[in-house]
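Visitor: Curious how this folds, go ahead:
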Amino acid sequence: MIPPGVLAAAEQRQARRLIELLDWLAMPSISADPRHQPDVRRAARWLASWQRARGATVDLRPTRLGRDVVVARWPAPTGARQVVIYGHYDVQPPGPGWSSHPFRPVIRDGLIHARGANDDKGQLFAHLCALDAWPGLLPVEVVVIAEGAEEVGSPGFAEVVRELRLRPAAVIVSDTERYDDRTPSVTISQRGQLTATLVVDTGGTAVHAGRLGGAVVDPSLVLADALRVLREQLFTVRPAAGTRTDDAVRRAARGRATVGTDLDSRITRNGSVGVTRLAAGSGRAALPSRAEATLDLRLPPRSAPAEVVRRARRLLDGRAPRGTRVELHFTRGIAAQESVPDEFTRKSVHQACVSAIGRPPVYVGSGGTVPAVGMLRRAFGINPLLLGFGPPGGNAHGPDETMDIAGWAAAVKVSAALLCALSGPIRADPVPVLRRKDHHGKHRLFRHGELPVHFEGEEQ
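Guide: The predicted structure follows:
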């Protein structure tokens, strides 16, 4: 059970903590933009100072790109279990389409609007507020590890966590979404990611679109054909049962047109080819000699990035018209993850959610990619618990990113309860079942010892 003083302290301090969160969100800690490196450092120092002022021992570990990993140790009684909480304080560039300034946080209708409110400052800060609300020593030793380069692939992070030489009983990552407005999620699979640039070069210079149009190769059309081939042939689509309904995915898309049915499977179990940037020509009546696209490829669970690279290049080999070069340059690859927590951790998070908010978490697959998950697994030898607190449709990476205050307050309670549950004995008694949908769309029940690694409908 959670000591009643913890929840009372969290509620009493909520208004002040929200003000502090808004201050942190106002720092444009954009790791992909070198011009914002001072802001990234400022966000790291803020996080370090906040924890140090509340009794944690904090040090900043530099990475090879100069973005510090903040490591804070919150004390506990001698012999207590060790728990790692991971998060990141860097954010994506804001992009267009915001209804308010992305780094001047506002609260409207119970929602915080700011870049990083959801991904990931808001979720990480919920854990910190739970730590701060605990009277005296925590029931477990907590090591908070927060990095400043997750949005650019976590370069250098693996070396830092290996050097820490920790032996945690559990690793908690909150950088995903809730299942619905009231229910946390535990993510047990994530897609991998490849980023690439596809270039078509016809040689020479731009030419008059009227005088030579139709007689010269248009690189944009060759590029479009190459993208079509990759989209249609790179990944084999496997029908599989999804956890979220099509309507739930459409709501998360915030009115944007969606494609087909079985949408949850499309974003969690199937691969996808996305175009995040296109460039060709100047818009004047001249055909350019070069066109290029920046690609975001999401890889299905259990797929190897190296094999996807080889297959993509084979598909495009020989497709270029004479005198034209089609080149595919890969810049980064992250393997897909399947991360089912151990039984003790699953029982603990079940107990924490039920005691804090009256309902257990739902186990889901995710289409996103958190590079640090694999790094943490390899460093500590256990599967991290991906416990999602972000609101469904919170628009991480998009305009008007949000965190709902009610959901954030519930996350503080769940985090406090989880610390308590993880400090308890490892029980052998059965706990209530986990819910997943079978390929007929009906709920099938799995007890903890039966939790499958593979989703229904996937080839074994």
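
Visitor: drop to CA atoms for contacts and neighbour counts, all remaining ones
Guide: OK.

Visitor: now the helices: where do they sit in the stretch 201-350 of the chain?
Guide: 219-233, 246-252, 263-268, 305-316, 343-357 (DSSP state H, counting those that start in this stretch).

Visitor: The last one - contacts with which helices or strands?
Guide: Using 3 or more C-alpha pairs under 8 Å, 6 or more residues apart in numbering; DSSP states H and E as the contact criterion, the elements in contact with helix 343-357 are helix 405-422.

Visitor: Between helix 343-357 and the helix it packs on, find me the angle.
Guide: Orientation of helix 405-422 against helix 343-357 (axes from the mean of the first three to the mean of the last three C-alpha atoms, to 10 degrees) gives an angle of 130 degrees.

Visitor: Please generate a structure for the following sequence too, so the two can be compared:
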Amino acid sequence: MTDSQHPTDVAALRAHVDDLFPALQADLVSLVRIPSVSAAAFDQSHVAASADAVAALLRDAGLPDVRVLRSQRPDGTPGAPAVVARRPVPEGAPTVLLYAHHDVQPPGEGWDTDPFEPVQVGERLFGRGAADDKAGIAAHLGALRTLAAAGGLPDVGVTVFVEGEEEAGSPSFHQFLTDHRDLLAADVIVVADSTNWKVGVPALTTSLRGLLDGVVEVEVLEHAVHSGMFGGPVLDANLQLARLLATLHDDAGNLAVDGLVHAPEPTVDYDEAAFRADASVLDGLALAGEGSIAGRLWTKPALAVIGIDATSVAHASNTIAPRAAAKLSLRLAPGQDPDAADAALGAHLAAHAPAGAKVTWTRWEKGKAFQAADDTAAMRAARSAFAAAWGTEPVDVGVGGSIPFIADLLEVFPDAAILVTGVEDPDSRAHGANESVHLGELRKVVLAEALLLAQVARGL
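Guide: A predicted model of the protein is given here:
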């Protein structure tokens, strides 16, 4: 396609998006129906089926080279299947890598509907993975179909990389990049796994917190004993664990672990009332911590207890619990080294271990934070595409969540410009019950990505 044929007419592209959207939504529904949970406790044949379904859609989108590939994890086991689909690079043209993932979180509890039977209510499509991140796959498909309908893809190489184990921590990701470096090399990388500011206002994610998680275990006895005959001199493990967990924050709710990095305060204001609504905070409850809402979410560390192993109320007996454990999830501020954070958290738990308990900290997963460059030509092109698609200027935001594999992308492809975008909004409830994608926003994301590909073809 020549320069004069590049599709830049926003109204015409929008019309193509509208025409193609019913079929795209149907494809998204089909993907969401596949329970592609990558957690080891779930049937991994569904993840394989999901990869095959994505590969078929990308072939139908006109990409001639489509492969389902795996690489080894650090423990030597095969990683989950990923899909790599490529369009040959026109001579001298740039290449854009479009990333998403087809695996999903476990369904969990509290759904109003079957999590793997998508349901549309108004403008929202509900289902596990509808937003995170099968909507990202739909966005890439939609952009490619839109440009094809507008006269063909512009002079840009396109590689679509759809991972299969992001929700399991991407254990084979770095090896996959190394094994398939030549297939994945790109000038611009678009990671469609983040969020927008709100419905109607797009965002470019410029920072992400890192991640450290693991399990702290408290032991007080070799085995359970009668709580009446032996209670008093020995406090049960459940209580001792609670006492230890209470030391992790001060009375104001600030994280009380010494040695953790705080990044500078963001310049974007996140209104407290909007946050309370977005996070569904119960009426009358005080918020934890000090400083701006945006700072507490994006540039300060945060720790949550995301699971506890203890005797359930239903199965309780009159015994002193010998052991209890909690899984801790520590989000790291940009600039924080995960190993240093691990050492700081381990030191805190050891220093505050109750005198009557044995405390063990076992780290599980770690991931680096992400801080985008101050400004790049690719970022300016993305903002321009967002503004045209939404009709309003985008917001540069930080995100409290983590995408640790971005550090791997930067390591293997240091010269690539990385853009972190997404389809989610504050009410998408990714990872939670009643996850959903706003279909009107998905239309705009498709249009914006088509515009971005055309812009990259013209030159940054």
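
Visitor: Got a TM-score for the pair?
Guide: Put the two chains on top of each other and the TM-score (TM-score structural alignment, normalised by the length of the first structure) is 0.87; 426 aligned residues with a C-alpha RMSD of 2.0 Å.

Visitor: quick revisit: could you dump the helices of the stretch 201-350 of the first structure into JSON lines with distance to residue 35 of the first structure and mean neighbour count added?
Guide: JSON lines is the format used below for the helices of the stretch 201-350 of the first structure (distance: least, C-alpha to C-alpha, whole Å; neighbours: other C-alpha atoms under 10 Å):
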{"stretch": "helix 219-233", "distance to residue 35 of the first structure": "32", "mean neighbour count": "17"}
{"stretch": "helix 246-252", "distance to residue 35 of the first structure": "32", "mean neighbour count": "15"}
{"stretch": "helix 263-268", "distance to residue 35 of the first structure": "33", "mean neighbour count": "22"}
{"stretch": "helix 305-316", "distance to residue 35 of the first structure": "31", "mean neighbour count": "15"}
{"stretch": "helix 343-357", "distance to residue 35 of the first structure": "40", "mean neighbour count": "20"}
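
Visitor: Which one, of the ones you listed, ends up nearest to residue 299 of the first structure?
Guide: Nearest to residue 299 of the first structure among these is helix 305-316; the distance by C-alpha to C-alpha comes to 7.5 Å.

Visitor: what does the closest one correspond to over in the second structure?
Guide: Alignment of helix 305-316 of the first structure against the second structure: residues 338-349, by TM-score structural alignment.

Visitor: Show me what that stretch is in contact with.
Guide: Applying C-alpha atoms under 8 Å, 6 or more residues apart in numbering, the contact partners of stretch 338-349 of the second structure are 210-212, 244, 257-260, 332, 359, 361, 363, 366-368.

Visitor: can you put the helices of the stretch 201-350 of the first structure in TSV and add distance to residue 152 of the first structure?
Guide: TSV is the format used below for the helices of the stretch 201-350 of the first structure (distance: least, C-alpha to C-alpha, whole Å):
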stretch	distance to residue 152 of the first structure
helix 219-233	24
helix 246-252	24
helix 263-268	21
helix 305-316	17
helix 343-357	29
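
Visitor: Quick check: which of those helices is nearest to residue 32 of the first structure?
Guide: Set against residue 32 of the first structure and scored by C-alpha to C-alpha, the helices of the stretch 201-350 of the first structure come closest in helix 305-316, at 22.7 Å.

Visitor: so how far does the closest one sit from its counterpart in the second structure?
Guide: In this overlay with the second structure, the average offset of helix 305-316 of the first structure from its partner residues is 1.6 Å by mean C-alpha distance after the TM-score superposition for the first structure.

Visitor: that older thread, of all the helices of the stretch 201-350 of the first structure, which one comes closest to residue 11 of the first structure?
Guide: Across the helices of the stretch 201-350 of the first structure, closest to residue 11 of the first structure is helix 343-357 (C-alpha to C-alpha), at 13.2 Å.

Visitor: Find me the equivalent region of the closest one in the second structure.
Guide: By TM-score structural alignment, helix 343-357 of the first structure lines up with residues 376-390 in the second structure.

Visitor: One more: stretch 190-199 of the first structure?
Guide: Under TM-score structural alignment, stretch 190-199 of the first structure corresponds to residues 208-217 of the second structure.

Visitor: Against which helices or strands is the longest helix along the second structure packed?
Guide: In the second structure, taking DSSP state H as the definition, the longest helix is helix 10-32. Applying 3+ C-alpha pairs under 8 Å, 6+ apart, we find helix 10-32 of the second structure packed against helix 45-60, helix 134-149, helix 439-458.

Visitor: Residues contacting that helix, please?
Guide: Defining contact as C-alpha under 8 Å, 6+ apart, one finds that helix 10-32 of the second structure is touched by 7, 50, 53-54, 116-118, 127-130, 134-135, 138, 141-142, 145-147, 149-150, 388-389, 443, 446-447, 451.

Visitor: Derive a ChimeraX selection command for the buried subset of the residues you listed.
Guide: A single ChimeraX command selects the buried members of those (16 or more other C-alpha atoms under 10 Å):
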select :7,50,53,54,116,118,127,128,129,130,134,135,138,141,142,145,146,147,150,388,389,443,446,447,451
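
Visitor: For residue 256 of the second structure, see how far away residue 48 of the second structure is.
Guide: Noted for residue 48 of the second structure: a distance of 43 Å to residue 256 of the second structure, by C-alpha to C-alpha, to the nearest Å.

Visitor: Nearest residue to residue 95 of the first structure in space, ignoring adjacent ones along the chain?
Guide: Nearest residue to residue 95 of the first structure, sequence neighbours excluded (C-alpha to C-alpha, 6 or more residues apart in numbering): residue 399, at 6.8 Å.
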